[in-house]
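okay, structure incoming, though there's no sequence with it:
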């Protein structure tokens, strides 16, 4: 089962060009079985997500991308933003109370060196990234980001290997061209947010690249 765990729509994500109905329609056309709406620091109202899912007879699940002091975190299982969630340890506390789960989004950001002189430098950058405080609370790292370059996603994948952590994939869709680039393939059928959380915690999934991003390198 293919689910895009990382998408953005307007108006809740100010930088997105995607209408929610269009995202659903194009995700279905791309062969995806479901999506998570993970707006920047904003939650959808539960009744609005249910209405969107019902309108299209399609799996739409709630999520959020939270900007923390340690990077962006995808959170599943929460229902409202509480002040202090910008601190990863406080976010983790709320996640634990809600029996939810956290995934580190695009871990290459602010951690991958732009200029690498040697493999030793690269390895040291990976080891620095592995010390990110937020990762101890995460069930997985986003190994493939649909808007990341091959080099950026390679850094994320090598970080997964170094930390012995599973990897997910999400399009991070903000525009039509982003939809369907990648997704997370789950072994079992998922119909609710609770089932999604259970499968993420059980590590019954793998990242799948579907269409390569058009990047300059």
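On my side now, so go ahead. Being a predicted model, the structure only gives us computed values, none of them experimental. Numbering: from 1, shown residues only.

CA atoms for contacts and neighbours, from now on please.
Will do.

off-centre distance for the strand ranked longest in the chain?
The strand that spans the most residues within the chain, counting by DSSP state E, is strand 59-68. The chain centroid and the centroid of strand 59-68 are separated by 8 Å under C-alpha atoms, centre = their mean, to the nearest Å.

tell me which other helices or strands that strand touches.
Packing partners of strand 59-68 (3 or more C-alpha pairs under 8 Å, 6 or more residues apart in numbering; DSSP states H and E): strand 34-40, helix 46-56, strand 71-76.

dropping in the other structure now:
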């Protein structure tokens, strides 16, 4: 890429040497790494470990707000302090704002894990971008994001949302300036810098997207059930000792 533009995959869940190499091969300059149920210090350490001269890895958190039946996901980029999952939506939003993070809405109106159109409308002045293309999802789901982005004049973004290595390079957001560093990316999102969502439509990418979508069933059933109820307290539980009781009054579990 030239110095005038940057390709950013704004949401990935997997990270290792092969992931970074796939990103480099696809021409992606920045990966935003936001794995589930992982505290910010660990995310930041892994991001630093796997960043290279060609691919910058930016740490982020996709926070699960609300309870298991009524959860709303928020993606925060540019965080300085850890934020737990399973606190109220308002508490998470306020904490993102306290840290001057860029606040993104992943996969809007998808199942019961996303902000609805009405919720985006109500909070649009506090939200910096809405996902308009998610490679893990398909046209009916992604078209909702595009409509919401247009209806409320909120910038869009695209991502591979890769939980599997093969999906890296399936989509990205191309900004019209250099945003390779964490601060530069946060500023670009908060300042609504012009960007283009790019997606790959070749047969091999489509096949990998189908595999990702199939993985979604496990991820949202036994995978999270095991983490929530069978494996003990997760490190991002708001009552975990790591948070020193700061979030006890807004915890839903």
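Looks like it came in fine. Owing to the predicted nature of the structure, the values given are computational and were not obtained by experimental measurement.

picking up where we left off before, including distance to residue 184 of structure 1, could the helices and strands packed on strand 59-68 of structure 1 go into JSON lines?
Below are these laid out as JSON lines (distance: least, C-alpha to C-alpha, whole Å):
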{"stretch": "strand 34-40", "distance to residue 184 of structure 1": "10"}
{"stretch": "helix 46-56", "distance to residue 184 of structure 1": "19"}
{"stretch": "strand 71-76", "distance to residue 184 of structure 1": "14"}
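
surely residue 208 of structure 1 is in contact with residue 171?
No: Residue 208 of structure 1 lies out of contact with residue 171 (C-alpha atoms under 8 Å); the separation is 10.4 Å.

so what sits against both of these two?
182, 183 (C-alpha atoms under 8 Å, 6 or more residues apart in numbering).

more crowded one of the two?
residue 171 (29 against 20; other C-alpha atoms under 10 Å).

max-length helix in structure 1?
helix 150-163 (DSSP state H).

buried stuff in that one?
150, 152, 153, 155, 156, 157, 159, 160, 163 (16 or more other C-alpha atoms under 10 Å).

now stretch 47-66 of structure 2
47, 50-52, 55-66.

all strands of structure 2, in order?
Taking DSSP E as the criterion, structure 2 contains strands spanning 6-12, 30-33, 56-66, 71-77, 102-105, 129-134, 156-159, 171-175, 195-199.

out of those strands, which is the most enclosed?
Greatest average neighbour count among the strands of structure 2 goes to strand 156-159 (a mean of 29), per mean count of other C-alpha atoms under 10 Å.

now the longest strand of structure 1 against helix 46-56, angle please.
140 degrees (axes from the mean of the first three to the mean of the last three C-alpha atoms, to 10 degrees).

in structure 2, point out the residues matching strand 59-68 of structure 1.
Mapped onto structure 2 using TM-score structural alignment, strand 59-68 of structure 1 spans residues 56-65.

all helices in the stretch 151-253 of structure 2, in order from the N-terminus.
182-190, 203-218, 224-225 (DSSP state H, counting those that start in this stretch).

so the last one matches what in structure 1?
Mapped onto structure 1 using TM-score structural alignment, helix 224-225 of structure 2 spans no residues at all.

residue in structure 1 paired with residue 152 of structure 2?
By TM-score structural alignment, residue 152 of structure 2 lines up with residue 163.

if we ignore the residues flanking it in sequence, what's nearest its match?
The spatially closest residue to residue 163 of structure 1, leaving aside those adjacent along the chain, is residue 130, at 6.6 Å (C-alpha to C-alpha, 6 or more residues apart in numbering).

could you measure from residue 15 of structure 2 over to residue 143 of structure 2?
As defined by C-alpha to C-alpha, to the nearest Å, residue 15 of structure 2 lies at a distance of 28 Å from residue 143 of structure 2.

sorry, back to before: export the helices of the stretch 151-253 of structure 2 to TSV and tack on distance to residue 81 of structure 2 and mean neighbour count?
Shown next, in TSV, are these (distance: least, C-alpha to C-alpha, whole Å; neighbours: other C-alpha atoms under 10 Å):
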stretch	distance to residue 81 of structure 2	mean neighbour count
helix 182-190	15	19
helix 203-218	29	16
helix 224-225	24	15
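
out of those, which gets nearest to residue 71 of structure 2?
Ranking those by proximity to residue 71 of structure 2 (C-alpha to C-alpha) places helix 224-225 first, at 12.8 Å.

which among the strands of structure 2 is found nearest to residue 43 of structure 2?
Of the strands of structure 2, nearest to residue 43 of structure 2 by C-alpha to C-alpha is strand 56-66, at 5.8 Å.

could you check the angle helix 182-190 makes with the closest one?
Using the same axes, to 10 degrees: strand 56-66 of structure 2 against helix 182-190 is 50 degrees.

what lies in contact with strand 56-66 of structure 2?
29-36, 40, 43-44, 47-48, 50-51, 71-79, 83-89, 92, 180-182, 252.
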